[in-house]
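Colleague: Quick one: sequence and predicted model below, then my questions.
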Amino acid sequence: MSIRVVVADDQELVRTGFVMILDAQPDIDVVGEASDGLQAIAAAHVHRPDVMLMDIRMPQLDGIAATKAICAATPTRVIMLTTFDQDDYVFDALRSGASGYLLKDLRRDDLVHAVRVVAAGDALIAPSVTRRLIEAVVQGRPLPDIPVRYRDVLTARELEILVLLGRALSNAEMAAELVVSEHTVKTHVSNVLTKLHLRDRAQAAISAYEMGLIVPGSAGDAPSAGAFDRPS
């Protein structure tokens, strides 16, 4: 079954380029386009795509607001399109439900890979991009209160997994670091997302920063002191 995609971008040439690249793939079907946030929301309801590529800066309604509306009302998974040097909205985008983001100067193969990854239920948490953006945004604003007492909710192993999610490690990298199987890692990741009511790994990474398990800019993104101390 083909992956159904909608491309939302107010720049026609950019939008057309993404459509041509994706439509050329045998397993991807571009079912709609949108040139602003309101059109993106309408397209999500009409076409019910698996994945939507969403520009951040668009007329009528910006991509962040559109993403929040789409993720709240449909199963569509959203990938934000941004330029790192100009956009400082990534934190808000991920909190709104986006499953990741891409830089607009990405390679053709990376775009296709990203759509497939997100359609499969994963998120774009690449150390080379995502962690830099998360850190830049988190460092520039106060952290909100945490709605759950995570030490009472997560096991010690699940806390470790949350820290590794914050460090943007893949399942294979987590398995190697913890000396367990990838299947075991997948189970722990699923438990973390369920217990903390998170949509995907992108929001888990943000939560790791919010909870103080990761100190932005620290060596190796190590957990903060006492992060794994559990109440007696």
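Modeller: Yep, that arrived. Numbers count the residues shown, from 1 in each chain.
Colleague: From now on I want contacts and neighbour counts done on CA atoms only, so please keep to that.
Modeller: Fine.
Colleague: Following element in sequence after the host helix or strand of residue 94, please.
Modeller: Applying DSSP states H and E as the criterion places residue 94 in helix 90-95. Counting by DSSP H and E, the next helix or strand C-terminal to helix 90-95 is strand 100-103.
Colleague: Can you give me the buried ones in that following strand?
Modeller: Neighbour-count burial for strand 100-103 flags 100, 101, 102 (criterion: 16 or more other CA atoms under 10 Å).
Colleague: do stretch 136-152 as well
Modeller: 136, 137, 138, 150.
Colleague: Dump those residues into JSON lines; add distance to residue 21 and secondary structure as well.
Modeller: What follows is the buried residues of stretch 136-152, written out as JSON lines (distance: CA to CA, whole Å; DSSP: H, G, I helix; E, B strand; the rest coil):
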{"residue": "136", "distance to residue 21": "31", "secondary structure": "helix"}
{"residue": "137", "distance to residue 21": "31", "secondary structure": "helix"}
{"residue": "138", "distance to residue 21": "33", "secondary structure": "helix"}
{"residue": "150", "distance to residue 21": "42", "secondary structure": "helix"}
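Colleague: structure B:
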Amino acid sequence: MIRILLADDQRLVRAGIRGILDDEDDLRVAAEAGDGHEALATCRELRPDVVLMDIRMPGMDGLEAARRIAGDARLAAVKVVMLTTFDLDEYVYGALRAGATGFLLKDTEPAELLHAVRVAARGDALISPSVTRRLIAEFAGRPDHIRKPDHRLDALTAREREVMRLIAAGRTNHEIARQLVVSPLTAKTHVSRIMAKLGARDRSQVVVMAYEYGMVTPGHRTD
């Protein structure tokens, strides 16, 4: 059972999303929160698997709450998915860097919402081709966001760098396995080693790093 914390300052929005989630046998909304302070406190108390967090809330907003959750070692297993009414928001890039797993538009289709929750819960890629990759390419691809090479990249093998580029392209483990002609287990092992060497919380941070360090650029093709 995937336990979910739903954080949004609008009760009607929460009710609508809860209705979609609670209809599924493997999903359960364990709690709701109306602002970032409440979301953070509830998260520390319940340790949910996934937090669906609205970006714009009164008091502490969702971005700050996401940063604090990502920065709390006790909540390392909690995955945060940001909810927004805007498909391009520079603050979301900051949230991804801080450790949010990804983000969704509030008007996304129910099936996509359900898929996103399940994907986030298992720690797999949550890189929406229509939104998240476009946002990362928009902001991480700017010259002022390109970092100097990081010594942690030196620890990556040539194969791991190749896998990292595929992660940045939004490939799942199975897609990586097919493209590199290896087993899904081998692909998963490569991804796990990359995350460990880079100190990345999840795949979204690997994607951000790939863009920031210039390993991939907007429009880069991997097929």
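Modeller: Sure, I can see it. Model, not experiment: these values are computed from the prediction.
Colleague: For residue 209 of the second structure, what is the corresponding residue in the first structure?
Modeller: By TM-score structural alignment, residue 209 of the second structure lines up with residue 207 in the first structure.
Colleague: what about the strands in the second structure?
Modeller: For the second structure, the strands defined by DSSP state E cover 2-7, 27-33, 50-54, 79-84, 102-105.
Colleague: among those, which is the most enclosed?
Modeller: strand 50-54 (a mean of 28; mean count of other CA atoms under 10 Å).
Colleague: Now for the first structure: which helix has the highest residue count?
Modeller: helix 182-195 (DSSP state H).
Colleague: picking that back up, the helix holding residue 94 of the first structure against the second structure, how far on average?
Modeller: Mean deviation of helix 90-95 of the first structure relative to the second structure after superposition (mean CA distance after the TM-score superposition for the first structure): 1.0 Å.
Colleague: wait, what's in contact with the residue lying closest to residue 36 of the second structure once chain neighbours are set aside?
Modeller: Distances taken as CA to CA, 6 or more residues apart in numbering place residue 60 nearest to residue 36 of the second structure, at 4.6 Å, with adjacent residues excluded. Neighbour list for residue 60 of the second structure: 35, 36, 37 [criterion: CA atoms under 8 Å, 6 or more residues apart in numbering].
Colleague: In JSON lines: the buried residues of stretch 136-152 of the first structure, plus distance to residue 110 of the first structure.
Modeller: What follows is those, written out as JSON lines (distance: CA to CA, whole Å):
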{"residue": "136", "distance to residue 110 of the first structure": "23"}
{"residue": "137", "distance to residue 110 of the first structure": "24"}
{"residue": "138", "distance to residue 110 of the first structure": "26"}
{"residue": "150", "distance to residue 110 of the first structure": "35"}
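Colleague: Would you tell me which one of those comes nearest to residue 189 of the first structure?
Modeller: Set against residue 189 of the first structure, the nearest of those by CA to CA is residue 150 (14.5 Å).
Colleague: Test my guess that residue 102 of the first structure contacts residue 87.
Modeller: No: applying CA atoms under 8 Å as the test, residue 102 of the first structure and residue 87 come out as separate, 11.7 Å apart.
Colleague: nearest to residue 171 of the second structure, of the contacts of residue 60 of the second structure?
Modeller: Nearest member of the contacts of residue 60 of the second structure to residue 171 of the second structure, counting by CA to CA, is residue 36, at 31.5 Å.
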